[in-house]
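> No sequence on hand, only this structure:
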């Protein structure tokens, strides 16, 4: 399991750098300031959870468990839904995508809660 979470974290890191560079160089002149802020939020939260997924992977090397696995799943799903919906909103301008974002945010919070439970049980 450790390799899976480390690999997903690294892949999200790579994609986060690419998205950040794309936003800074290709989108700055094309998006309104409010949509650029949405895009930046997507990149920012993606990177926060890259660190979380890497931590899950490192912890899995020492002590695996159902709460740690649930944490990794929730973080990965949360990044896809939270950041993904914000990327789509920013690029398309379709504000309805903002209704999807809280589902990803809830998944990210569940990931942190599961990680807390895992660490408390060590």
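Yes, it's here. These numbers come from a predicted model, not from an experiment.
> C-alpha only now, for contacts and for neighbours.
OK.
> Can you mark which positions in the lengthiest helix in the chain are buried?
The longest helix of the chain (DSSP state H) is helix 33-62. Judged by neighbour count using 16 or more other CA atoms under 10 Å, the buried positions of helix 33-62 are 35-36, 38-43, 45-47, 49-60.
> Mind giving me the packing neighbours of that helix?
On a contact count with 3 or more CA pairs under 8 Å, 6 or more residues apart in numbering; DSSP states H and E, helix 33-62 meets helix 2-22, helix 66-78, helix 84-92.
> Quick check: which of those is nearest to residue 110?
Proximity to residue 110, assessed across these by CA to CA, is greatest for helix 66-78 (6.3 Å).
> Pull the residues that contact that closest one.
By CA atoms under 8 Å, 6 or more residues apart in numbering, the surrounding residues in contact with helix 66-78 are 1, 5, 8, 49, 52-53, 56, 60, 103-108, 110-115, 117-118.
> In that helix, which residues are buried?
Quick answer for helix 66-78 (16+ other CA under 10 Å): 67-78.
> same deal with stretch 16-25?
Buried positions in stretch 16-25, judged by neighbour count with 16+ other CA under 10 Å: 16, 19-20, 23.
> Structure two is appended below for comparative analysis:
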């Protein structure tokens, strides 16, 4: 079992579900800014699902860099996209979970680190 491909398929499928949910069910309760932010979370989740999928299909054995890439991208998506989802939903329900605000940029930073590690993996 390739953990990259497994995680990619879970992230990809849930991105489609969340995207459809946002476009249809949440459209009724979200304002335009919340909808745009929710869509940003979905896009980033899907982009990184595709990245994990590409890495997974191009990996014969997992190197140290690839292990770090996997963990930074996976944790980055969970912190970035899922904090956005929860922020949008909680805000729309007038129960904004403020602690999530600082978590989003930490997730974004982990995604950047993942891309940098991919660069290092490519040049080694």
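Happy to help now that I have it. Remember, it's a predicted structure, so these values are computed and weren't measured experimentally.
> And the TM-score between them?
TM-score of the superposed chains, computed with TM-score structural alignment, normalised by the length of structure 1, equals 0.92; 119 aligned residues with a CA RMSD of 1.3 Å.
> what's the distance between the most centrally placed residue in structure 1 and residue 16 of structure 1?
With distances taken as CA atoms, centre = their mean, the residue of structure 1 nearest its centroid is residue 79 (2.7 Å). Going from residue 79 of structure 1 to residue 16 of structure 1 by CA to CA, to the nearest Å gives 11 Å.
> One more: residue 5 of structure 1?
16 Å.
> Give the aligned equivalent of residue 81 of structure 1 in structure 2.
Matched by TM-score structural alignment, residue 81 of structure 1 corresponds to residue 79 in structure 2.
> Wait, its match touches residue 104, no?
Yes: counting by CA atoms under 8 Å, residue 79 of structure 2 touches residue 104, with 5.9 Å between them.
> Which one of the buried residues of stretch 16-25 of structure 1 is nearest to residue 90 of structure 1?
Among those, and counting by CA to CA, the member closest to residue 90 of structure 1 is residue 23, at 10.0 Å.
> In contact with that closest one: list those residues for me.
By CA under 8 Å, 6+ apart, the contact list for residue 23 of structure 1 reads 36, 39-40.
> cool, residue 98 of structure 2 as well?
Per CA under 8 Å, 6+ apart, neighbours of residue 98 of structure 2: residue 87.
> separation between it and residue 84 of structure 2?
Distance from residue 98 of structure 2 to residue 84 of structure 2, by CA to CA: 11 Å.
> Please name the nearest non-neighbouring residue to residue 118 of structure 2.
Excluding the flanking residues, the one nearest residue 118 of structure 2 by CA to CA, 6 or more residues apart in numbering is residue 69, at 6.5 Å.
> Structure 1: which residue goes with that neighbour?
Superposed on structure 1 with TM-score structural alignment, residue 69 of structure 2 falls opposite residue 71.
> With residue 102 of structure 1 as the reference, measure out to its match.
On the measure of CA to CA, residue 71 of structure 1 and residue 102 of structure 1 end up 17 Å apart.
> now swap in residue 34 of structure 1 and tell me
From residue 34 of structure 1 to residue 102 of structure 1 the distance is 18 Å (CA to CA).
> what does residue 44 of structure 1 give?
Separation of residue 44 of structure 1 from residue 102 of structure 1 (CA to CA): 16 Å.
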